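Novice: Provided below for reference: sequence and predicted model.
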Amino acid sequence: MIFVKGSNFLNKREIFIIGAKGIPAKYGGFESFVDQLTARNQDEDLHYNVACRRDLSDNKSDYFEYNGATCFNVDVPNVGPARAILYDIKSFDQAIAEIKKRHINKPIVYVLACRIGPFINHLKRKLKPYNGLLFINPDGHEWLRAKWSLPVRKYWKYSEKLMVKYSDLLICDSQSIEDYINRDYQMYNPRTTYISYGSDLVKADISESDYKVRKWYETHYVRKNEYYLIVGRFVPENNYETMIKEFMMSGTEKDLVIITNVEKNSFYEKLLEETHFSEDKRIKFVGTVYDKELLKYIRENAFAYIHGHEVGGTNPSLLEALGSTKINLLLDVGFNKEVGENSALYWSKQSGALAKLIEQADALSADEIEQLDQASTQRIADAYSWSFIVGEYEKEFLEVN
């Protein structure tokens, strides 16, 4: 194995992270989490090892260092939907090979998401000779996602059950998920803890005068502070149909800007048929925005953010919105309410509820808007800053026997 000259890994607690596509982060929540966790590592007694998919990695070497972590590339063939499962299994096996080669005692293998339940007991046995521990992040209710067929959803639920059964610790990024794990799997007496996902309170490093800002607003005929914003994956469980229908029912003169990976698929066609959104000039699907600074600027200059996510744990888009958008209208489910608390406004899927809330938001005074803005910003600072979250992880990794 190739290490950076001068690196010393003796007597460190070795953490192997499996399940993210890799770092540097380019793809999603888990990747951003691992990027932050490694970048902010302040404890010299911890060393991270991160599995990366070679086909998605900028560095194609077998091993490379990033953020002080040792990253190891994993080759995984394209076997269709099962590719993510195979990736986790191969990553686990490569981690075991490194543990064996380096004679590591008491390593922690931290698996993100519950994809490999049917294989986890076999894999965990390989850790036993090294006094290793298996930590798992159960993520959200993947088995409820509408994008999966019924057999796949059954696999997810069964896989989750086995991951819970054989874990040494489940780190839940949502209190609602932790409650669910302890309630539904009490027969296994699972050991759980709650450590949320994180977010930063950093203003966009661009301004109205930047060309890319002017171009985006002009291209989509959008004006600052004159639009409601939705950001999220284009999937049914994020309640696009309800949000669009309710917005169209409302009397607001502002636009609805939807940033998503929209595809002209059956879900899109059904949405168009059910809502006729193309007939409302306020509804604007603007595609994706991968420029992080531009997206941050768009959030900061929205009038309000609408969040309809119903499945999953603490959602990164919600944290970013609370930290940057003045008014936040959230679907009233446990995942969202535990994050927003009294710093947001809430709506149900009952007909007319969101439409009414949009009109109420339009009528808020400048002082009321400022109070909501300050409360949501403070909520992120108090409970979700990356420095706090990483500190909680470091304590958990170092204090476990």
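Specialist: Great, that's in hand. Residues are numbered from 1 along each chain as shown.

Novice: for the rest of this, base every contact and every neighbour count on C-alpha atoms.
Specialist: Will do.

Novice: distance between the helix or strand hosting Arg299 and the chain's centre?
Specialist: Of the helices and strands defined by DSSP states H and E, Arg299 is found in helix 292-300. Put simply, helix 292-300 sits 17 Å off its chain's centre (Cα atoms, centre = their mean, to the nearest Å).

Novice: pull out the buried positions in it.
Specialist: Across helix 292-300, burial judged by 16 or more other Cα atoms under 10 Å covers Glu293, Leu294, Leu295, Lys296, Tyr297, Ile298, Arg299, Glu300.

Novice: so Cys52 sits in a helix?
Specialist: No - secondary structure assignment places Cys52 outside any helix; it is strand (DSSP: H, G, I helix; E, B strand; the rest coil).

Novice: is it true that it touches Ala69?
Specialist: No - Cys52 lies out of contact with Ala69 (Cα atoms under 8 Å); the separation is 11.7 Å.

Novice: which of the two has more neighbours?
Specialist: Remark: of Cys52 and Ala69, Cys52 carries more neighbours, 28 against 22, as counted by other Cα atoms under 10 Å.

Novice: distance check, the more buried one against Ala321.
Specialist: Between Cys52 and Ala321 the computed distance is 29 Å (Cα to Cα, to the nearest Å).

Novice: next, the one to line up against it:
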Amino acid sequence: MATIEFDLRATLHVLKQPGVDLVLGHNTAILTLLQRASGRRVIINMDGIEWRRQKWGKAAKAWFWLNEWIGLKFVTVAIADHPKIAEHLSKRGRTGSVVIQYGSENIPGAPTEALDTLTVEPEGYFVSIARMEPENSILEMVRGFVAAKTGRKFVILGKLLPEANTYHASVLQAADEDVIFPGAIYDQSVVQALRVHCLAYIYTGIKSVEQIRR
């Protein structure tokens, strides 16, 4: 409710301002009806398919489904951050969405000292950086890594709350001593060092032990 209240206040404020409106996420896209009714141009980044996430109950999924539909039907421009999201939006009736994919700055190098606190050596570990959500296949990655017995470490960045989240608890239970959970790290020097010096980055779409071994 706090997010909805904040978004409503932001919407009412922006109605008094000149310019084009940029909305990041469709979770309260119902509020864009106020913007469109005022004759404003609204660009919305549709983000992910929130109503499919396992963590939400039926009421929340229905809310997200409705807001995704409203966002697709009534905004001026819909932005997809991946071609697959654009494909999903097209299936829901919104053709011609603009695809602006995520990118990353080129990191030519980083000091190895930042790795010391994590007790890993350059090219002696795999790394993954993602939210601890079932859709990001964290549990599958951990199980695959443990079964593969690579002799390396696996550093997984992301907020882990096993006491409050049963999925997080399952991830922690599946891990062995070679899986390291440093939490969510916002120090860019550490994040860059982890990316530069890892043996490989494990993508969140991993589904099998064979992919880890390759």
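Specialist: Alright, I've got the coordinates. All figures in this text were calculated on a predicted structure; none of them were measured in a lab.

Novice: TM-score of the superposition?
Specialist: The pair, once superposed, lands on a TM-score of 0.89 when counted by TM-score structural alignment, normalised by the length of the second structure; 212 aligned residues with a Cα RMSD of 1.9 Å.

Novice: show me what Leu15 of the second structure lines up with in the first structure.
Specialist: Structural alignment places Leu15 of the second structure opposite Ile96 in the first structure (criterion: TM-score structural alignment).

Novice: what's the burial count for the aligned partner of Ile202 of the second structure in the first structure?
Specialist: Aligned by TM-score structural alignment, Ile202 of the second structure pairs with Ile306 of the first structure. Other residues lying near Ile306 of the first structure total 24 when counted by other Cα under 10 Å.

Novice: over to Glu273 of the first structure?
Specialist: If you count neighbours by other Cα under 10 Å, Glu273 of the first structure ends up with 11.

Novice: residue boundaries of the helices in the second structure?
Specialist: All helices of the second structure, identified by DSSP state H, fall at 2-14, 32-37, 58-74, 83-91, 138-148, 166-174, 188-197, 209-213.

Novice: in the third one, what's buried?
Specialist: In this case it means helix 58-74 of the second structure. Within helix 58-74 of the second structure, the residues that count as buried by 16+ other Cα under 10 Å are Lys61, Phe64, Trp65, Leu66, Asn67, Glu68, Trp69, Ile70, Gly71, Leu72, Phe74.

Novice: now which residue in the first structure aligns to Val190 of the second structure?
Specialist: Under TM-score structural alignment, Val190 of the second structure pairs with Leu294 in the first structure.

Novice: what's the distance between the residue nearest to that match when sequence neighbours are not counted and Leu295 of the first structure?
Specialist: Distances taken as Cα to Cα, 6 or more residues apart in numbering put Val213 closest to Leu294 of the first structure, at 6.7 Å, once the chain neighbours are dropped. Counting by Cα to Cα, the gap from Val213 of the first structure to Leu295 of the first structure is 10 Å.

Novice: swap in Gly117 of the first structure?
Specialist: Computed with Cα to Cα, the distance linking Gly117 of the first structure and Leu295 of the first structure is 36 Å.

Novice: same deal with Ala353 of the first structure?
Specialist: With distances taken as Cα to Cα, Ala353 of the first structure is found 28 Å from Leu295 of the first structure.

Novice: now Leu194 of the second structure: how far from Phe64 of the second structure?
Specialist: 35 Å.

Novice: oops, could you answer that again for Thr119 of the second structure instead?
Specialist: For Thr119 of the second structure relative to Phe64 of the second structure (Cα to Cα), the value is 42 Å.

Novice: do the same with Pro182 of the second structure
Specialist: For Pro182 of the second structure, the distance to Phe64 of the second structure - Cα to Cα - is 32 Å.

Novice: returning to what we had before: among the helices of the second structure, which is nearest Val23 of the second structure?
Specialist: For the helices of the second structure, the distance to Val23 of the second structure is smallest for helix 32-37, at 8.5 Å, taking Cα to Cα.

Novice: I'd like to know which elements that closest one is packed against.
Specialist: Applying 3 or more Cα pairs under 8 Å, 6 or more residues apart in numbering; DSSP states H and E, we find helix 32-37 of the second structure packed against helix 2-14, strand 42-45, helix 58-74.

Novice: with respect to Val155 of the second structure, which of the ones you listed lies nearest?
Specialist: Counting by Cα to Cα, Val155 of the second structure lies closest to strand 42-45 out of these; the figure is 30.4 Å.
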